[in-house]
Every structure is written in structure tokens, then in C-alpha cells.
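K.L.:
take a look and give me a structure for this.
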Amino acid sequence: MDYLALYLFLAVCMVLLTGFPVAFALAGTSLAFAGMGVLLGHFDMAFLQALPNRLYGIMTNTTLLAVPLFVFMGLMLEKSKVAENLLDAMALLFGRTKAGMGISVAIVGMLLAASTGIVGATVVTMGLLALPTMLKRGYSTQYSTGIIAATGTLGQIIPPSIALVLLGDVLSSSYQQAQLNMGIFSPDNISVGDLFAGAMIPGFILVLLYIGYSIGLAMLKPESVPSLTKDDIAEIKQRRKVGPITALVPPLLLIGVVLGSILFGIATPTEASGVGAFGALVLALWQKQLTLTNLQYVTQGTLKVTAMVFMILIGAAVFSLVFRGFGGEELIVSLFEQLPGGVFSAVLVVMLVMFLLGFILDFIEITFVVVPIVAPILLMMGVDPIWLGIMIAVNLQTSFLTPPFGFALFYLRGVAPKTVLTSDIYKGVIPFVVIQLILLILMAMYPQLVTWLPNELYN
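P.N.:
Okay, the predicted model is just below:
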């Protein structure tokens, strides 16, 4: 009976590879297996009878209210020309140095990630604004596409991140499940704010590694990352009259208000997301971009993303119940218990499986399909939940970059000039995938990189 759970997981992955909508693939495949299990006498319908309670829990989950508000905030900032002003300002600061445009892209990507938390919006925006300029100035095609795609994915790990909001909700449920399994009844739980705090230092280190790689490339292959000429600088000054301070202050102020209120316990992530959405409206108004057309684009985009996320949540709830009904949880526990090396081997296997699944599945699919299966077991083995959450988040970040189905690669391919080959994009992201794996190793060796800030803030 346990192996039916494994067959269910493999069947879901196969259906997802066909391109069928994720939510319906999860729910439909699971219900088909449940029906087959009932006919064979291997499935108890009591598991599916718990589905209404699961759905009601999703509907009344206040944490998930942050999703549409952060999406609204990100899309509104995308339309308010914040990225354009920031990129010009950073180019004026760093453009005279080798790899200056690449360093500017990394810094602007970090600021956009902390402002929007939406990978697609950042990659598309930076691809439209920075890529043609970098190619025109003589930058290597592979480096240019790689740095843009990689910095675009910083929205996965740098708060406020939609991925961390969703992961926080899944980990919270997993933490409660682990406590119930161990017979512990404690009011303690994992909050999105904990994950935001835990992601701050690793996110900053990742940006420094990107910049370090750019500087190293400038030393080894200076011809591939040239500095801007005086004419280039003059052109930027003529095109944009916004100085570095004027460009930096509005987004930094918004970031400070949203993240600061969460980290210091002034507001919950949901409350802070409301403040961020309002702040994005004010910023768009100040930039004279709060038009009816832009507002329509933002609201429709928010509706589409929110509907997609919540439909996947429903499909994942069906999958989780059927998987447990087939004894999948017991199967995973027995597999982990048979691994030599204990906790280290279990975490290593989970990270490796998630990394490989990132080649073919999106982070939302992995978050809602894989994490609820393995997280309760790892937490029962004594793994720190915040450390585990950030390890998973960084690992899932690579799913946006790994060929052939990395979403960031598709976003960039859609806006890149026709002269840029798809193979150049694939080759360009490889060094940055390696950098993200280096960060994973650093966090595994030094868990304090993740746990220190949450402990300082909340203990």
C-alpha cells in the first residue's frame, strides 16, 4: 500500500511535465488514485472527508492575505519606473569601473527584490532596461544574461518574498504536524516574520557573491565587462535628470517601512503588505504613473497570480490528503530511517531531490507538493525550522535558473533581442547556479548565518 503513494507522486510529476495546469494536475491525479484505491480496498475515504476543513482553513488564513497585497505592491512598483531610475542612478555611480553595469544590475536587482518580491517582473524589467545597454557597451552576452536572470531571482530569498510567505505557511502547518506526531502541544509556531529575518543575511551574502564574481571576471577577462565611456555617462545624464539620492530614497523608504515593521514586531506581514501596497500607490502617484491603464494592468495581474496560487493550494490539499491516505508519510519516515548518516543524510537527500526537481518543476509546485511531505519528518528529527525554510528557499531559487525549464530563463528569452541565443542564456546562468550552491554549502556549514538574526530579534 505504501508504494501507491510513491506511484501517486511519480504520476503527478509526469502529468505536470505535460504542461497541464498545476492545480488540476494535483487534484485530478490524486482523486483518480483515491478512486482506484477505494476499489482496491487500499484507501479510506475519511481522508477526503477532511478536505472541507482544509479548504476552510485556506480561506480563513490571514497570513495568505499577504500574497495578493505583495503582488499588487510589486506590480505597481514595476509600472512606476522605479527600476529605470535606479538603474540610471547606479550606472552613474559604478559605470566608470570595469563590470560597473553588472554591479549596478546586482544592486538594483537587490533593491527591486526587497521592493517587489516578484521574480518575473524583475527579470522582464531588467531585461528590457539593462540588457540592450550592456550588449551595446560591449558586455559579454553570457555574462549579461546570467547576471540579469540571477539578480531577478533574488525576489525568492530577499524579503518581502511571495515565496517566503507561501513557504512560511507550509512550514507552519508542517511544524504543527510534527508536534502532533511527537505528542507535543505547544503554542509556539513558525511565522513568516521568522523566515524574513532568517533570509536577510543569506540574501545579502548572495548579492555580495554576485558582485564578487563580477569583479573577478573584470580582473580575469576585462574585455568582457568594459567600463562605460564618457559619452555613455553623458547620455545617461542627459536622458535622466534624477540623481542617485532622489532615485534611492523612495524605494529605500518603502523597504524600510515594510520590512522594518515586520522585523521589529510592529506589524504582521499581512498588515505590512497593506502598507506596502498603499506605499506603492503613493510612489506611482509621485512618479505620475498612476494612470487608469496601469491600474487596470496591476489589478488584473494581481487577480491572475492570486487565483493561480490559491487554486494550487486547493490542489495541493487534495494531494496531501490522498498521499497520507496511502501511507506516504510512513514510507518517507522508513526511507529516512534507513539512510546512513542520520539527519545530515536526510537533509542532503531532500536538498538534492528538490534541486533536481527544480529542472522540471516550478517553485510553487515543489513548495506545495514536496515540502509538506518531507518537512514534518525533518522537523521531528530535530532540524531547526527557520534554517530548513531558508535552505529550501535558496534551493528553490535555483529552480528559476536551471535549464531547460527555469522560469527566469523563459522570462528573459521573451524580452531579449533576437541576436541573443538561447544557448547563451543557458550558459550564462551556470556560474550563478554554482554561486547559489556555494551559499547552500555555507549555510549548511554555518547555520548561524540563518538563525542569528531571528534569535537576536525575537529571543
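K.L.:
only C-alpha atoms for contact and neighbour calcs from this point on.
P.N.:
OK.
K.L.:
list the contacts for the residue positioned nearest the centre of the chain?
P.N.:
By Cα atoms, centre = their mean, the mean C-alpha position of the chain lies nearest to Q156, the distance being 2.3 Å. Counting by Cα atoms under 8 Å, 6 or more residues apart in numbering, Q156 makes contact with A113, G117, I118, V119, I162, A163, L164, A393, V394, Q397.
K.L.:
likewise for G146?
P.N.:
Taking Cα under 8 Å, 6+ apart, we find G146 in contact with I425, K427, G428, V429, I430, P431, F432.
K.L.:
could I get those residues as JSON lines with distance to A46, neighbour count and secondary structure?
P.N.:
Shown next, in JSON lines, are the contacts of G146 (distance: Cα to Cα, whole Å; neighbours: other Cα atoms under 10 Å; DSSP: H, G, I helix; E, B strand; the rest coil):
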{"residue": "I425", "distance to A46": "49", "neighbour count": "25", "secondary structure": "helix"}
{"residue": "K427", "distance to A46": "50", "neighbour count": "16", "secondary structure": "helix"}
{"residue": "G428", "distance to A46": "50", "neighbour count": "23", "secondary structure": "helix"}
{"residue": "V429", "distance to A46": "47", "neighbour count": "26", "secondary structure": "helix"}
{"residue": "I430", "distance to A46": "47", "neighbour count": "17", "secondary structure": "helix"}
{"residue": "P431", "distance to A46": "49", "neighbour count": "16", "secondary structure": "helix"}
{"residue": "F432", "distance to A46": "47", "neighbour count": "24", "secondary structure": "helix"}
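K.L.:
can I get those in JSON lines including distance to A91?
P.N.:
Below are the contacts of G146 laid out as JSON lines (distance: Cα to Cα, whole Å):
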{"residue": "I425", "distance to A91": "23"}
{"residue": "K427", "distance to A91": "25"}
{"residue": "G428", "distance to A91": "22"}
{"residue": "V429", "distance to A91": "22"}
{"residue": "I430", "distance to A91": "25"}
{"residue": "P431", "distance to A91": "23"}
{"residue": "F432", "distance to A91": "22"}
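K.L.:
quick one more, to check against the first:
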Amino acid sequence: MELVFLAILVLLMVVALTSGFPVAFSLPGSAILSIGLAAGCGYLFAGDTSAYFAQGGPVQWLSAGVTNFRSLYWDVERDTLIAIPLFIFMGIMLQRSKIAEDLLVAMAQLFGPVPGGLGISVVLVGALLAATTGIVGATVIAMGLISLPAMLRNNYSHSLATGTICASGTLGQIIPPSIVLIILADQLSSAADQASTIRKQLYKDATGEYSMPSVFDITSASAGDMFMGALIPGLILVGLYVGYILIVALVKPKMAPPVPYEGNYDRQFAKRVLLALIPPLTLIFVVLGSIIMGVATVNQAGAIGAVGAMIMGGYRLTEGKSSSYYPAILGIGSTLVLIVILSLYTLNIKNIGDNMVGIVLAAIAVTGLLAAVGWSAIRAYRIENTLNEVMIETAKTTSMVFIILIGAAMLTSAFRGFGGEELVKHFLTGLPGGFWTQFIVVMLVIFILGFFLDFIEIAVVVVPIVAPILLADPGANVTAVWLGVMVGLNIQTSFLTPPFGFALFYLRGVAPKIVKTLSIYKGAIAFIGLQLLALVIAGFYPSLVNYLPNRTYLTSENAPPPMNPRLQMCLEEQLFEVYDLEGDRLRASIKELQSADLSALPKQWQQSMTDSGKSAAATFDLVAKVREAEANVLNFTPDYAPLHSEVRRTQSSIRVVDKQIKGWQEALSRLTRDDEPNQAEMDNIKAKLAELESYKQELESEIPAEWKASREQFVALKKAEKIARNKYRSNVDAAYEPLMNLQQVLADTENLSALEGELMGLVDVINSEDNKAAMETIKLTESNLGAIKDASKIKSKFSKARRALKGDTPKRDKALKLHAEGMALFHAEVKWRRHAAEQVGPVLASYDEAIAYSIGLRLQKRMTLDQAKAVARCQSVHRDISLNF
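P.N.:
Next up, the predicted model:
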């Protein structure tokens, strides 16, 4: 019965949307009406308001709605949504202040003389505007009003001109910072959590183990990751557009003739072009660069963009006045001063006394920056009421986005409550061809929905339903960033598709009557093909999407250490090649250590370094064993993989049948508890149970007889590989850890020696001070000794001396004796450390330099830049892990 109400939910939504009812109210309204109808029918006909729900009931739906509302507005983990109004403000301000218009005119004058140059300039300006705002309508309308008359005046083909404007205007969907990417990141973050739960359950069902290794978990996506993931595909799309226009202009010159610049290419021209290009380009670089380099979060970058756009708008609105650039100069100067101050001082409120000069200078610079922002804001407010209009448009657009987010969350909860999510899941997983069939079907549905729905509705309604299913698939093992970029490209394509493409309607509204609607449609078709080509390229080469997010993460200040389990496979893949290329050099370094005179070291350290050398020398044999175990798995896989896929599909069907059997058994149990059970209904349920049991036995009989033995053999081979890898990892850690510890010990020699005066002064403390005060002083000294590597024996003596002073009758003589023993250990420790540093230190340093970033890499704090790049490339490819499930 719940399927009836699911159909009512979908029907209500379709009717509301097609009738022109606002989307922000169509989504929650459909959910509320269908939920209310289902609850009312359940109460009237079954005596239970939850009777016609597949999951939960109206109360649970209401609770989910409250939770969604609270998570949207108060959950700090979703603070990325704050960036939406900031980027919207940035884009609208640049457009209302005519900076975008200046940019388009300058680019047209610069590229006009090139064949197709005017069209190329439109594409490039579209890309630049996309990097300032993700609002398609505003960009298409602005370029239609500014560039279309110029293109028509210069005899451009109507279809090429309109197609170029429409396609360029939609670039804001995929080129960061894009509103759609922020929303997709938010939705995919939740979808990744759901997919992780699904995959863990799948792993448990397949292996019987409750804990899934972290290396098999889902790779989620932040807004910053989405921005970086979309950057290269966006640039590829721009390149395809430019290449197409250039080819058309060369093959059919009449369609896109060159447009000679009527003025002179003099200093004034250069100045005008530079003033039009450099400020917005600088703003784009600062906003995106701060995210990519890890300097700022997406929210902080959005704030930078909003402030920068306001300052730029301030000087553009007062163009021609002598004081136009004063706020901009003040703002840039203050920012540069702040950068210099930050490089010279550590501006920390905890150290306010030590950095008072820096804090005062920083306060002055911040005041100057605030004055520049306020000055620009006053200008924007007074001139043509620009600031007020920009704020109103920002508030409208942002409110629409957030209301739709809430409404979509309500709709999705209702969809799940009626079993829609399970229905979609069963449909997709039941398709032949696995992940790629599912993915193509989803992409096709999104493409078609793009004819009727805006990108926000698609992102918040469709993505939460289908993304967990696609992300959970271990065979494809795609990243959330890749899936988000593919969806973004797909949504962008649908904006151009005749006859419903939104970009076509936007341009039709501002294009002159001489331009026929059919010409707009014809022009869009070629660019649709280019967008589909970009979609195919990103699909076949996922590294184009995944590489930049991975590289940025692995080279950032917050990069995981090489010990991180998720890095090991790629790290070893890269290191094993190093062993092949530099094996002779590494062996020679190991032999040098083994033949070195280590007599200056205490016996325990001599033994540690001897063991270290043996472990290092054993590395190459262990690598060979890892490769052998890996080869055994790879050789067995071709025959095993088809059998594994077939059996897992059958077992999945069996689990579905088991779930159905359990449901009917519960229904039968409820009937038997009734005072007057309906015998006919009970017989019907028993018949269904018998049918399901028969079907289950049929499925079980389809599992090949050789499955169990093949599975056991594969598991044994994988276990052997895992053991070989663990032995290698333990061995290289054992090879480098003693060297690392010994070097730290020797490096702390002077720090230890510097404590001599403090330690000697404890004699007077023990003799003359109150026992409690003396204990506190000794405890502070213990803390200083604890910061010295391997000074625990010395620290232990002073700890015992402190405890001797404890109580009402302090044993000062015992404390002094223990102090003397501690000092003897101290002098002996300093002596051997200094001697070892002179005699053995150079040998250890040379050995460390040779093996630190190969055999010893796992124990380093971070990888080298080249290693991080190699690991980023390795992790950018989707790897099939389905055989582990």
C-alpha cells in the first residue's frame, strides 16, 4: 500500500512543478500532503497511522524534518553553506558595478582581430565570470545584452553567436567557485556517510567480520575538494569551446569573421585592458588560490571574494574621479602590511606581552582595511543604490536556496518513508552490467530532469537518493568528488538542451527579434556535444578530477603522515620502484653502517644499530616476497573474479528473499495474536512464505559447487599477501626506528647539558627550602628532564629524591644521596653523548640521508613533494576492491 502513497507523492510533486507553483513550496507541500494522506488512511482503515509506511511513520517523519532543519542551520559540520551568500554577493556586485562589462569589452578588443576572436573572448569572459558567480541566468543575460549585439554587428552566424553565449554562460555550474558545487558537496558529504554504512554492512555480510578496514571506506568530499576536482574538467570544457570556435572560424570564415580593433594599440589601450583584466583575475586567483593552497577555507575565501568585489565595485562606480582608487589603494596597502607583520611576528593573544609591537601594527593595518571596506560600501550604497540592490538580490537567491534545501530534505524523508529509496536501490542493483549501467541510467535521469528542474532541485532531491547507492559499490569504488563533478557537468549540459534548456530561455528573453529561436537551438546543439565529450573524458580519466584534491591534501600542512593506512598501497607501489632503481646505493649505505666503528655508543645502542642494519638489509628480500604474494593473487583473479561476481549477486538476491520472508513471518505472527484471526489471510501469507522458501532454495542451488573451495583459496592468497606486506612494514619500521631515536638522543645532548646548573641548584633546595616547596621545584626539573630524549634514568633518580621529601619527616639525607646518584648518571650521559656525536654522528647522518625517505619513510612526519605527487596520482585512479567483499 505504501507504493500507492509513493506514487501520490511523485504525482503531487510533478503536478505542482509543471503548473508553475514555486519549487520552494512544491517540494515540502507534496511531502506534507502525501504524509498526511497516508497517516489519515492508516488511522481510518487500519487503526494505525504508521500502517502504510515502509519505514517509521508520520512521527518519525516529523522528527527527521526537525533534525534536517537543525542540521541545516545549526550543525557546525555543514558550515560550508555559509559560503553560498558570500559567493552570490561577489558575483552580483561585480555584475552590477559593470566590472563584468568592462572585462567583456576589453577581451573583445584584445582577441577581436583573431579569426573567431570575438567568440573566443565571450568564452574566456564566460569562464572568468563563472569564477566569480555560479548564477547561470545572470551571466547569460549579461553576456547576451553586451556581446550579442556586437557579434551580430560583425556578421557572426546567429547560431554560433547564440550557442557561444549560452554555453559560456553555463560555465558557472562547473568552474569554481560554483554554487552548485557547494550544494553538491554538502549533499555528497551526507551521501558518503550513508554509503559507508552500506559498504560496511556489505563487508560484514560477505566476510562475517564486523570491522571493515579503513582502506575500503568511502572517500568523501568537501566544498574545497569539489572546487579543485572541477577545475581541470572546467578548463578542458573551456578549451573545447575555444577550439571549436577557432576551427569553425578557419573552416567557414563567414561564420566567425575577425573583428579589427578600430583604435590604436598604444599605451592607453594597454592601460585600459590591464585595468579591466588584472583586478578580477587577481580576485579569482586570491579566492581560488587560497583554497587550493590550503590558506583559507571555502567560507573564508568567500568572505575574501565578497570584500574584494565590494572594493572593486567602489572604484568602478566612481570611475573618472581623482579619488576613485583611494579605497582600493588603502585596502591593498593594509593587506600587504598585514602579510609583512605576520611574517615578522607571531600574533597570538597568549603571547600578547611578547608581541605588543606586532599586535599594535596589525591593529592599525586592520583598521585601514576596515576603513577601505567601509569607504567602498558607502560608495556602493550612495551611487545608483547599488549595494542595496545587490544585498536584496543576494538575500532573495540565498533564501531560495535554503528554503529548497529544507523542502528537499522533507521530500527525501517522505520518499524514504514510503520505501522509495529501497525501490530505487533494488531497481539499480538489479540492472545487468553493474555500476556503469546504474551510473548511465542515473546520468540519463538527471539529464532529462534538467529539462524541467533547476540545478538546486536536482542536487538536493536526486543526489541524496542515488549517490549512496553509487558510492557504496566496491567494484567501481568511485570518489564522491568524481561523482559530484560528473553530476555537475551533466546538469550543465541540460541547461542547453532544446527546447527546455534554461540558458536558451534566458538568452531568448534578451536577444533581438532578428535572432530566431531555431537559430538559438541550432547553436546550442554543437556545444551540447562538446559538453558530452567533456563528460566522457572526465568519466574515462577520473584522475583529471581526483588528482588536484589528492595533491592539495597530501602536500598541505594537515597532510597525513606516511604511516597512514590509506596511503600504504600507493606508497609501496612508489617505493618498490625506488628499491629497483636505487637498490645498489641503499645496500652500500647499509654495509657502511654495518662496518662502521660504533664503540662510542653504549652497548644497548650498539645492539640496536646492529639490529637496525640487519632489518634494513632484509628489506629487499621482503619486497620480493610481497611481489610474489601479489602476483599469486593477480594470477588467480582472472578465473576467480567472474565466479565471485556471480555468487555475490545470487547471495544478494537470497538476502532480499530472507528479508521478505522475515516481513511475512512478522505479519503472520501479528495475525495469530488476534482474538479472531483471519484464516484466509493467514493461508495466503503461508502460501507466500512457501513460495519464497522454494525460491530461496532455487537460488541457493545456483551457487556453483566449486565456490567454497575457490573462495577459500582466494582468501588464503590475500591473507598471504597481507602477511607479507605487514612483515615488510614491521621490518622497515624496525630498521629506521633505532636510527631515528639515536639521532634524537644525540641531538638533545646540549639541551641536557644546559640543565646542569638547574640540577646542581637542587642541593640548596633540598637543604634549605620547605619540603613542599622543594618537591615542587624538583617536579619542575623532572618535567624539563622529561622533555629530553632518553633521559628517563636520570629523571627517575630525581623523582625518587622528591618522594624522599614526602611526608611530615622528610628524608633529606636520602634525597641528597639520590641527587648525587642522579648527577653521576647525568655527567656520564652527557659525556657519552658528546663523544658519540663526534665519533658516530657523521656516520648516522650519512646513513639517515640515504634511507630516510625510502626504508625509513613510514616513520617520517610527511612525504617529500615528489612522493606526495606520486601517491596523489596513484590514488586518483578508481580501483576495483569488490573481491574483498
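K.L.:
I232 of structure 2: what secondary structure?
P.N.:
helix (DSSP: H, G, I helix; E, B strand; the rest coil).
K.L.:
count the residues that sit near the equivalent of P257 of structure 2 over in structure 1.
P.N.:
In structure 1, P257 of structure 2 lines up with P226, judged by TM-score structural alignment. Burial of P226 of structure 1, expressed as a neighbour count using other Cα atoms under 10 Å, amounts to 22.
K.L.:
any idea how far M101 of structure 1 is from P226 of structure 1?
P.N.:
Distance check for P226 of structure 1 against M101 of structure 1: by Cα to Cα, to the nearest Å, it reads 9 Å.
K.L.:
number of residues surrounding A828 of structure 2?
P.N.:
There are 11 residues near A828 of structure 2, going by other Cα under 10 Å.
K.L.:
helix or strand for G583 of structure 2, which one?
P.N.:
helix 568-595 (DSSP states H and E).
K.L.:
would you mark the buried spots in that helix?
P.N.:
By 16 or more other Cα atoms under 10 Å, the buried positions in helix 568-595 of structure 2 come out as 568, 570-572, 574-576, 579, 586-587, 589-591, 593-594.
K.L.:
which ones are touching the closest residue in space to L240 of structure 2 that isn't next to it in sequence?
P.N.:
Excluding the flanking residues, the one nearest L240 of structure 2 by Cα to Cα, 6 or more residues apart in numbering is L530, at 6.5 Å. Residues in contact with L530 of structure 2 (Cα under 8 Å, 6+ apart) are L237, L240, Y241.
K.L.:
which one in structure 1 is aligned with L530 of structure 2?
P.N.:
In structure 1, L530 of structure 2 lands on I435 (TM-score structural alignment).
K.L.:
which of the helices or strands spans that match?
P.N.:
Secondary structure (DSSP H and E) places I435 of structure 1 in helix 422-445.
K.L.:
next SSE downstream of that helix?
P.N.:
helix 448-458.
K.L.:
one step back: and the match of P257 of structure 2, how far is that from I364 of structure 1?
P.N.:
Counting by Cα to Cα, the gap from P226 of structure 1 to I364 of structure 1 is 38 Å.
K.L.:
got the residue ranges for the helices in the stretch 701-850 of structure 2?
P.N.:
707-747, 749-753, 756-760, 762-768, 771-786, 792-804, 812-839, 841-851 (DSSP state H, counting those that start in this stretch).
K.L.:
what residues in structure 1 pair up with the last one?
P.N.:
To tie it back to what came earlier, the one meant is helix 841-851 of structure 2. The aligned range for helix 841-851 of structure 2 is empty, by TM-score structural alignment.
K.L.:
quick check: L844 of structure 2 touching Q743?
P.N.:
Yes - L844 of structure 2 lies in contact with Q743 (Cα atoms under 8 Å); the separation is 7.4 Å.
K.L.:
deepest of the helices of the stretch 701-850 of structure 2, which one?
P.N.:
Counting by mean count of other Cα atoms under 10 Å, helix 792-804 has the highest mean neighbour count of these, with a mean of 20.
K.L.:
so where is that one in structure 1?
P.N.:
Going by TM-score structural alignment, helix 792-804 of structure 2 lines up with nothing in structure 1.
K.L.:
and that helix, what does it pack onto?
P.N.:
Here helix 792-804 of structure 2 touches helix 771-786, helix 812-839, going by 3 or more Cα pairs under 8 Å, 6 or more residues apart in numbering; DSSP states H and E.
K.L.:
any chance of those helices in a markdown table, with distance to W605 of structure 2 too?
P.N.:
Below are those laid out as a markdown table (distance: least, Cα to Cα, whole Å):
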| stretch | distance to W605 of structure 2 |
| --- | --- |
| helix 771-786 | 20 |
| helix 812-839 | 11 |
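K.L.:
of these, which is nearest A624 of structure 2?
P.N.:
helix 812-839 (35.7 Å; Cα to Cα).
K.L.:
run the angle between the closest one and helix 771-786 for me.
P.N.:
10 degrees (axes from the mean of the first three to the mean of the last three Cα atoms, to 10 degrees).
K.L.:
from I88 of structure 2, how far out is the aligned partner of Q300 of structure 1 in structure 2?
P.N.:
Alignment note: Q300 of structure 1 maps to I392 in structure 2; criterion TM-score structural alignment. According to Cα to Cα, I392 of structure 2 and I88 of structure 2 sit 11 Å apart.
K.L.:
for V732 of structure 2, same thing?
P.N.:
The span separating V732 of structure 2 from I88 of structure 2 equals 52 Å under the rule Cα to Cα.
K.L.:
repeat for L103 of structure 2
P.N.:
Counting by Cα to Cα - L103 of structure 2 and I88 of structure 2 are separated by 19 Å.
K.L.:
biggest separation within the buried residues of helix 568-595 of structure 2, which pair?
P.N.:
That would be C570 and Q594, which, of the buried residues of helix 568-595 of structure 2, are the farthest apart (Cα to Cα) at 30.6 Å.
K.L.:
one step back: relative to E630 of structure 2, which of the helices of the stretch 701-850 of structure 2 is closest?
P.N.:
Nearest to E630 of structure 2, of all the helices of the stretch 701-850 of structure 2, is helix 707-747, at 5.9 Å by Cα to Cα.
K.L.:
now do the strands in structure 2.
P.N.:
Counting by DSSP state E, structure 2 forms no strands at all.
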